[in-house]
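A.B. asks: what follows is a predicted protein model with its sequence.
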Amino acid sequence: MRSKEDLKKIIARINGKGYKAYKEIQGDYDFGGFVLYIDHVQGDPFASPSRVRLWVDMKRAGFPEELYKTSVRTTALEDFLARQAAAVIRKLPRVNGTGGSGEIYIDKGGQEILKRTAVKVCSDYVEARLSVGLPAFGRRINGGGAETLFFSNLPEIAEKALLYRNIDAESARKWVELAEDQEYLRDQLKKSRLVAFVADGSILPRESGISDRPMRGDRVVPFKSPESLKVSFELPNAGVVGGMGIPEGVTLIVGGGYHGKTTLLSALQRGVYNHIPGDGREFVITVKDAVKIRAEDGRRVEKVDISPFITNLPDGQDTRKFSTENASGSTSQAANIMEAVEIGTSLLLLDEDTCATNFMIRDARMQKLVAKEKEPITPFIDRVRQLYEELGISTVLVMGGSGDYFDMADCVIKMQDYRPYDVTEEARRIAAEIKTDRRIERTEGPISVTPRVILKEGLELRGKKKVKSRDVDTLQYGGEYIEMDYVEQLVDRSQTSAVGEIIRYAVEKYVDGGRTFKEIVEMVFADIEKYGIDVVSPFYGKHPGNLALPRPQEVAAGLNRYRGLRVK
């Protein structure tokens, strides 16, 4: 290992030379209070930034073991420190130059607390992984700027963000304890036969359509549970929290337009993740494997058994292994449900606004006009109870247009003026009084999933081997783009990056033409549990890039939408 003086001499020697001379600084340097690892040096001031790590021995960092004694606490502490580092970076003086000169970035995330590669905490050390723009004027090395970057700015981050004595210890403790309480509550749902919980006082509306921060001001209506649905939990740190429990089974969220139905469902679909203090949804908790389902016209489908919902297509296509390059609203929604069942879920979340109408309901009048033998679709209304009774898969459905679903519901919640009301008994009374004469159209027999075996053909990266997120909803995998606009529970671009790296890792290590979808995903997540999310990066052992852990459901969604996927 070289010293910081060695780095200073190299910078002085290459000052003013062509940008590629920066390659000489790659390596590791002892700065006394921390070790600087320069893992990757960019080839151009406009290229993707260089990757560096700041490593501090835990004896010097001084974080109490209590803060990282469990995996949940470790993730929360790492999240806190990444945000601490970002706050320090914002206050640093800017180094001038061309392109991204002097820029320093750490992947701090948004409103959710996710397992990330940005900071690593363990019993031996604390490490921050940063992206930096090496300073240049044109394509000539700016030695003065590089000296400021390496000998002033980076040491300040190490000093102010990675040493326990210099952070707000009380805030760190509360951050960790809140995440622990959220995870504990999520674990309690199944024991209480609930699929979700919304605490009284929660702030569900967001600041705007393009912001995930909480709405503020006098117009905000804090959530308050109906008495009939109220439950409470004793948490390890925060004590007793009370609010609305959504039971297992079939739950409808009804109400007039703009009264908060979709806002509640949106909070529930994000409730699979823990949230930061002040988000407003800290105790909006949903079972961890819940999947938001919607229609997705135009998506590719590869040999999915959609026969529980669609059979006897006019062209004679076998819907037990249905494939298409351009799915319709109904076929895409059927595929989305069956893919969710295949990878594993105990809760489906649906909003009628984003569903295919003909997939959701066929009323009595339409049944009389178009005979069942001429209609290939078995609507969701005729399978929703079967999903729960046979497979244990509950449903929460926003429904403002069809009272036929009253006959299927275990619980009906009406949103009115942004407040929830339990109207289950009223809905049952209405269903009993007003008969629809609608016939159940489902065929006999269980809902079964045919496991699919992933083939290596088409998934191996050849030629252009780039794996990169273009945004939260677009992943470049080799020469193809995987469009995940409608995978609504991806909340962070770094999760999308991780989906790509997990697919690459799975193909290299586990896809052998004999293992099923679920087996492969489970094996990768077992490796992540054992070695950390770093393990899926091709730069394992160095700066692994900016990755945040997705769920198995989002990894499967990415694979299913890749147009090169082949299965048997």
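C.D. replies: Ah, there it is. Residues are numbered from 1 along each chain as shown.
A.B. asks: use CA for all of it now, contacts and neighbours both
C.D. replies: Will do.
A.B. asks: ranges for the helices of the stretch 101-250 of the chain?
C.D. replies: 143-148, 154-161, 169-191 (DSSP state H, counting those that start in this stretch).
A.B. asks: for Tyr562, find the nearest of those helices.
C.D. replies: Of all the helices of the stretch 101-250 of the chain, helix 169-191 sits nearest to Tyr562, with 31.6 Å by CA to CA.
A.B. asks: what's in contact with that closest one?
C.D. replies: With contacts defined as CA atoms under 8 Å, 6 or more residues apart in numbering, helix 169-191 is touched by 67, 72-74, 76-77, 80, 113, 195-197, 233, 235-238, 274-277, 282-283, 285-288.
A.B. asks: the closest residue to Ile38 other than its chain neighbours: how many residues sit nearby?
C.D. replies: Distance criterion CA to CA, 6 or more residues apart in numbering; nearest residue to Ile38, sequence neighbours excluded, is Val52 at 4.5 Å. Val52 is flanked by 25 other residues according to other CA atoms under 10 Å.
A.B. asks: Val52 belongs to a helix, doesn't it?
C.D. replies: No. Secondary structure assignment places Val52 outside any helix; it is strand (DSSP: H, G, I helix; E, B strand; the rest coil).
A.B. asks: one more structure, for comparison:
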Amino acid sequence: MQLLEAKLHKIDRHNYRSYSSLRGEYHFVDFDFFIDITQTDPAAPASRVRARRKWSLTDLAWLKEQSLDYQRAARDFIARHFADLTQQINDIEIDRPGQAVIDRTAVVFDEDAIELRFRVNLPADGRSIIAKKTANLLTFTMPKIIRRATIARELPMEELKRHCETVEDQVALRRQLSEKGLMAFVADGSILPRLSGDSDLPMADAIPFTSPESLAIELDAPHRGKVRGMGIPKGITMIVGGGFHGKSTLLNAIENSVYDHIPGDGREYIVTDETASKIRAEDGRCVHNVDLSPYISNLPMGKDTTMFSTQNASGSTSQAAWLQESIESGAQSLLIDEDTSASNFMIRDERMQTLISKADEPITPLVDRISLLRDQLDLSILLVMGGSGDYLDVADTVIQMQNYQTLDVTEKAKEVVASHPTRRQLEGTTEISRPRTRKLNRAGLKTQLEEGKFRIQVRDKTYMRFARDYINLQALEQVADASQLHTIGWLWFQIAQGKGWEKQPAKVFSQMLNEHWFRSMPQYGDLAKPRVIEVMAVLNRMRKAEFE
């Protein structure tokens, strides 16, 4: 600490760039402090710093004996507690988690210590250094926060244990889905609606979820015990009902439950197949050599759809591409909302079939291929439908939302199908197979890094910059945190260091995202673990990416 104070005294009133001389390691009485990157300007991103405190000084060493999921939750809790302690201190900030509990680098456990990774805004008077103010921040205010965040007697231990046990419960529930023949599970008492369109907090006074008796099942959680709720079976499931009755709300809760949630979120006992991918129409996106032939063929001018590329996809083309890309990336469940889908990709009714012959229509709608996705590829599909009853012919389960209450209307749907048979013609009769695995050109990524100043920049969850390429991600609803995008950029950076074409990019990314994934990353505190599904989804939207 004395060394840090001496250095600050030496650069007092110097130009702001002189803060760079502070980079290095400093020893405090009970922790080590590292200044890794100093900001170059008062308006630049805050300086990156780390603090390491030995386990023997924390009374938290018992955490090392817990499961990896318990440890992930404990690290998440400590990061939240640190964020609460700095809420009124504008110059210290940590990567604050949202409602989901994701593996992050803001707090890291290793064999020797707890490491906190955060940012500090170094004070300035114009462009001059204020040594006294900086010394107060780094040697008085900051140490107090570090100590309070990393010692048992300063932490709300009962809350920490509940936080960790809730996460362990969700992991256990999710692991039971496959053996029970389910793609998702929604516990009774769950709160599905969110506070508002721009808030992920639970809505106050919302109607708690209750499972219909016919779909009710009990799963076992190690801490809570038996958990009763609605099991959504594998296969094709439809969610139907009138407008504003909660169809999309149920789907949104399910799509976000590929992640664990904090206690009190309302979704902490909802779990979904971790490979589930929500797809939709996305006009204007790029598509790179994707086989769309199961859904789109016989295009005008004889354009090949087995290796289809475009920089400006239509709604139907983009949704077909997303479906194929999801399967290629390892998705075993697909989530689809009619409201955000291309209508001509979803259905072609009897009258339109009569008016426009199949020979003049290049699109084979999903309704004619969906049963093959289930039967031949073993995919599960969850559909929100409010306007087309033609999917009732292929649905295994039909759930009605009525005033935010759930009804199993599968038998009633079968009666409707029997009494009102469809007269539309089946248009997709050929077998379906998994899309081929496309190769990724590593050199193409490296060229981008070499042509311009290397940057990974993220603006919330909607835009990402990699080198010179700006990637629009507004349609990717399952990106839970902007910090996942930072990690995706660094994964690309690593894969770009190899040579030639990568034959199985999704498999390589999966290997990189093992339990020790962060060890190959920079020692930054704003990284969070993404799913391979999102790594590939973002890559598929990079306009300069090269696949074959």
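C.D. replies: That came through fine. This one's a predicted model, so the numbers in the text were calculated from it and none came from an experiment.
A.B. asks: TM-score of the superposed pair?
C.D. replies: Remark: TM-score between the superposed chains equals 0.97 [TM-score structural alignment, normalised by the length of the second structure]; 545 aligned residues with a CA RMSD of 1.3 Å.
A.B. asks: coming back round to it: and the residue nearest to Ile38 of the first structure, what's its match in the second structure?
C.D. replies: By TM-score structural alignment, Val52 of the first structure lines up with Val49 in the second structure.
A.B. asks: equivalent analysis for Ser171 of the first structure, please.
C.D. replies: So Ser171 of the first structure corresponds to Glu159, using TM-score structural alignment.
A.B. asks: save the helices of the stretch 101-250 of the first structure as CSV, and put in distance to Ser307 of the first structure and mean neighbour count too.
C.D. replies: Putting the helices of the stretch 101-250 of the first structure into CSV (distance: least, CA to CA, whole Å; neighbours: other CA atoms under 10 Å) gives the following:
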stretch, distance to Ser307 of the first structure, mean neighbour count
helix 143-148, 62, 20
helix 154-161, 55, 20
helix 169-191, 30, 19
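A.B. asks: tell me which of those sits nearest to Gly18 of the first structure.
C.D. replies: Across those, Gly18 of the first structure has its closest neighbour in helix 143-148 (11.4 Å, CA to CA).
A.B. asks: and the closest one, what does it pack onto?
C.D. replies: Judged by 3 or more CA pairs under 8 Å, 6 or more residues apart in numbering; DSSP states H and E, the packing partners of helix 143-148 of the first structure are helix 4-14.
A.B. asks: the next helix or strand along the chain from the helix it packs on aligns to what range in the second structure?
C.D. replies: From helix 4-14 of the first structure onward toward the C-terminus, using DSSP states H and E, the following helix or strand is strand 27-30. The alignment of strand 27-30 of the first structure onto the second structure (TM-score structural alignment) spans residues 24-27.
A.B. asks: tell me the buried residues in that stretch?
C.D. replies: Across stretch 24-27 of the second structure, burial judged by 16 or more other CA atoms under 10 Å covers 25-26.
A.B. asks: stretch 489-500 of the second structure now?
C.D. replies: Buried-residue list, stretch 489-500 of the second structure, by 16+ other CA under 10 Å: 489-496.
A.B. asks: the most centrally placed residue in the second structure and Gly98 of the second structure, how far apart?
C.D. replies: Nearest residue to the geometric centre of the second structure (CA atoms, centre = their mean): Val479, 3.2 Å. The gap separating Val479 of the second structure from Gly98 of the second structure is 12 Å, by CA to CA, to the nearest Å.
A.B. asks: one more: Ala496 of the second structure?
C.D. replies: 31 Å.
A.B. asks: same question, Arg72 of the second structure
C.D. replies: For Arg72 of the second structure, the distance to Gly98 of the second structure equals 14 Å [CA to CA].
A.B. asks: can you check Gln2 of the second structure too?
C.D. replies: To Gly98 of the second structure, Gln2 of the second structure is 37 Å away according to CA to CA.
A.B. asks: quick one, which of these two is more surrounded?
C.D. replies: Higher neighbour count among Gln2 of the second structure and Gly98: Gly98, with 15 against 11, using other CA under 10 Å.
A.B. asks: quick one: map the more buried one onto the first structure.
C.D. replies: Using TM-score structural alignment, the equivalent of Gly98 of the second structure in the first structure is Gly110.
A.B. asks: residues contacting that match?
C.D. replies: Taking CA under 8 Å, 6+ apart, we find Gly110 of the first structure in contact with Asp492.
A.B. asks: swap the cut-off to 10 Å and go again
C.D. replies: Counting by CA atoms under 10 Å, 6 or more residues apart in numbering, Gly110 of the first structure makes contact with 83, 212-213, 275-276, 279, 491-492.
A.B. asks: buried subset of the contacts of helix 169-191 of the first structure as a ChimeraX selection?
C.D. replies: A single ChimeraX command selects the buried members of those (16+ other CA under 10 Å):
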select :67,72,73,74,76,77,80,113,195,196,197,233,235,274,275,276,277,282,283,285,286,287,288
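A.B. asks: now, which of the contacts of helix 169-191 of the first structure lie within strands?
C.D. replies: Mapping the contacts of helix 169-191 of the first structure onto strands (DSSP state E) picks out 113, 195-197, 233, 235, 274-275, 285-286.
A.B. asks: and the furthest pair within the residues you listed?
C.D. replies: So, these by CA to CA: farthest apart are Ile113 and Phe233, at 21.5 Å.
A.B. asks: show residues contacting stretch 514-524 of the first structure.
C.D. replies: For stretch 514-524 of the first structure, contacts defined as CA under 10 Å, 6+ apart pick out 339, 342-344, 451-456, 502-503, 505-507, 509-512, 526, 528-530, 533, 535-536, 551-553, 555-556, 559-560, 567-568.
A.B. asks: surely Met464 of the second structure is in contact with Leu476?
C.D. replies: No. With contact taken as CA atoms under 10 Å, Met464 of the second structure and Leu476 are classed as non-touching, separated by 12.0 Å.
A.B. asks: shared neighbours, these two?
C.D. replies: Taking CA under 10 Å, 6+ apart as the criterion, Met464 of the second structure and Leu476 both touch Val538.
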